[in-house]
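>>> sequence first, then the predicted structure, then my questions.
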Amino acid sequence: MSRGKPKHYLFSALALLLVFVGWQLFRGGKQDFANELDRFKYGSLGAELVAGIPYPIFRALPQVFPDLLERHASLGPGADQSGGAAYEAFGLAAEADHPLPIGFSIKRLGVERVTINCALCHTTTYRLTPDEAPRHAHGGPGHTVNVQGLLRFLFAAAHDPRFTASGMLPIIERQSTLDWSERAIYAALWIPLTRLALRIAGDQLAWTEEKPAWGPGRDDAFKLPKFLLTQAPWDDTVGNTDFPALWRRGERTG
């Protein structure tokens, strides 16, 4: 009987480890919004499991990779590269009282994860005078949004040797408080998994580099679902299109 105890303890330890990892991966949360407009701007579409980036990692990326940010975004002299402000360089609409621009959802699934929603590409930013604060037309075409630049930045970061626990954690811990267990799980799990997921996504979208650049306010709305969802054969067609407005769609029927 005594010889079986070490195995019993080992199995118990492994079971506890699996429970802990599962809790880290899948413990959930909910989002509460004051109104439907806020839900449109920041609500989750349910993609956290397959496409969610842990918020502390997403927030730290511009400061870990400022050179890649400058390469793929349009940063003016003295631009703020901290937190969510840096992501505005991709032409995204932003509000001062939110940590990330409009179109980014933060929802807990294991940890707080960042995903995008429809408002990212369907919010118009405009000014009535050159010196006034930007205004937003919600549901309008995101004519300044550089989606391809944002994706290129994320994919380039994932292939950079600085995307490691030693490279990322010092920046993450400047912005987020982590206890010893959270620090360990980020080093062993979240940072490597995020890097791997971004590399896989970059491989899936590698075809975009062989086509005309999307440019601000556009993406290839036909090839994205055709190649990613239906797995249709590669072809030479180009489907770059402007982001449309979401209002008064009935007038376009026919």
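Sure thing, it's come through.
>>> CA atoms for contacts and neighbours, from now on please.
Will do.
>>> can you pull out the strands in this protein?
53-54, 104-109, 111-116, 123-126, 135-138, 218-220, 240-242 (DSSP state E).
>>> so which elements touch the first one?
When contacts are defined as 3 or more Cα pairs under 8 Å, 6 or more residues apart in numbering; DSSP states H and E, strand 53-54 sits against strand 111-116.
>>> repeat that for 10 Å
Packing partners of strand 53-54 (3 or more Cα pairs under 10 Å, 6 or more residues apart in numbering; DSSP states H and E): strand 104-109, strand 111-116, helix 191-204.
>>> second structure follows, compare the two:
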Amino acid sequence: MTVTHSKKYLLIVGLLLLTGILAGLGIWYKMFRVAAQPAWINANARNSFLYGSVDAEKSAGIPYWIWLTLPRIFPEYLPGPGGYASLGFSWEETLEMPVGFSKRTVGYVRVAGNCALCHAYSTSNGPDAAPTVFAAGPGHTAEVQRLLAFYKQCAQDPRFNADNLLDEISMATKLSVADKLIYRYILIPKTRERFLQSDIVIVDSALWQHSQNPRSGTIFRKHLQDLETGLKGQEKDQLDMYLKTLR
């Protein structure tokens, strides 16, 4: 092999290695990079409990834009108008996410459930006033089983496909070319498959077991006890009553 050929060979190998490294970094950034949630969520125990991540996004998270658009495409599978609120999930004024849903970037933006999905509840203040949200208590009304049934019904519908979902997503945001391809060929098919094959989505197995038996799971009970120190007034009283039922 001549010197010239050796240089060309090394150049080609170097370019291939560089391409592989850049491709690997791109895949990591788009699919696995973990970013912190906004600072306001962890600013106090209440916000953290209602909107903070319990690390369910990695195994059970739903791509955010799919999560957002499903109630708009398939309202007939919900018990009434209002999207996720029709399933009894509480919503605080001015906030993007309903109580009990964490939004976090793990590669792409994902939505998963947290402890408040089952523990939080709200009381009505009349038709023209915002409801009062309680972080935890004995009166929670969220229908988690019906939420899971909703996702399965969506996946069974032939309209759950890349064309329809991307059309609806485009009305809410403008995805980059790369993100459109990721949604079309990876996230939408993968999410549909998970909805069809698993009875547990949006919550991981540990959170699901705790939802079936609130007295189980020492970690989750510790979340409630930590929350107790950050609440005041009626909200704290409601949590105290609830904790007594778990003893």
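Received the coordinates, thanks. Computed from a prediction, not measured in an experiment: that's the story for all the values here.
>>> that older thread, G28 of the first structure: which of the helices and strands packed on strand 53-54 of the first structure is closest?
Nearest of those to G28 of the first structure, taken as Cα to Cα: strand 104-109 at 4.5 Å.
>>> what does that closest one correspond to over in the second structure?
Counting by TM-score structural alignment, strand 104-109 of the first structure pairs with residues 101-106 of the second structure.
>>> make TSV out of the strands of the first structure and add distance to P170 of the first structure and mean neighbour count.
Below are those laid out as TSV (distance: least, Cα to Cα, whole Å; neighbours: other Cα atoms under 10 Å):
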stretch	distance to P170 of the first structure	mean neighbour count
strand 53-54	16	24
strand 104-109	22	23
strand 111-116	18	22
strand 123-126	34	22
strand 135-138	35	17
strand 218-220	35	21
strand 240-242	40	17
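>>> and of those, who's closest to A13 of the first structure?
Distance to A13 of the first structure, taken as Cα to Cα, is lowest for strand 111-116 among the strands of the first structure, at 23.1 Å.
>>> for G217 of the second structure, what are its contacts?
206-207, 209-211 (Cα atoms under 10 Å, 6 or more residues apart in numbering).
>>> returning to what we had before: how big's the offset between the match of strand 104-109 of the first structure and the first structure?
Following the fit onto the first structure, the mean deviation recorded for stretch 101-106 of the second structure is 0.5 Å by mean Cα distance after the TM-score superposition for the first structure.
>>> which helix in the second structure has the most residues?
For the second structure, the longest helix by residue count, based on DSSP state H, is helix 3-31.
>>> all helices of the second structure, in order?
In the second structure, the helices defined using DSSP H lie at 3-31, 45-51, 57-60, 64-73, 116-119, 144-156, 162-170, 177-182, 188-197, 205-212, 218-228, 233-245.
>>> can you put the ones you listed in CSV and add distance to G88 of the second structure?
Output for the helices of the second structure, formatted as CSV (distance: least, Cα to Cα, whole Å):
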stretch, distance to G88 of the second structure
helix 3-31, 32
helix 45-51, 15
helix 57-60, 21
helix 64-73, 14
helix 116-119, 10
helix 144-156, 9
helix 162-170, 24
helix 177-182, 32
helix 188-197, 21
helix 205-212, 16
helix 218-228, 21
helix 233-245, 18
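>>> leaving out chain neighbours, which residue sits closest to A119 of the first structure?
Residue nearest to A119 of the first structure in three dimensions, not counting chain neighbours: G103, with 4.4 Å by Cα to Cα, 6 or more residues apart in numbering.
>>> and V111 of the second structure, by the same measure?
Once flanking residues are discounted, V111 of the second structure sits nearest to K103: 4.7 Å by Cα to Cα, 6+ apart.
>>> show me the contacts for the residue nearest to R108 of the first structure when sequence neighbours are not counted.
Distance criterion Cα to Cα, 6+ apart; nearest residue to R108 of the first structure, sequence neighbours excluded, is G29 at 4.9 Å. If a contact means Cα under 10 Å, 6+ apart, then G29 of the first structure has 107-112 as its contacts.
>>> with R192 of the second structure instead?
When contacts are counted by Cα under 10 Å, 6+ apart, R192 of the second structure touches 151-152, 154-157, 160-161.
>>> looking at the first structure, which of those still make contact?
Using both residues aligned by TM-score structural alignment, their matches' Cα atoms under 10 Å, the first structure keeps these contacts from the contacts of R192 of the second structure: 151-152, 154-157, 160-161.
>>> re earlier: reformat the strands of the first structure as TSV; add distance to R3 of the first structure.
Converted to TSV, the strands of the first structure look like this (distance: least, Cα to Cα, whole Å):
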stretch	distance to R3 of the first structure
strand 53-54	43
strand 104-109	40
strand 111-116	40
strand 123-126	66
strand 135-138	68
strand 218-220	63
strand 240-242	67
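>>> quick one on the thing from earlier: surely the residue nearest to V111 of the second structure touches L95?
No - counting by Cα atoms under 10 Å, K103 of the second structure sits too far from L95 to count as a contact (11.9 Å).
>>> many thanks, have a good one.
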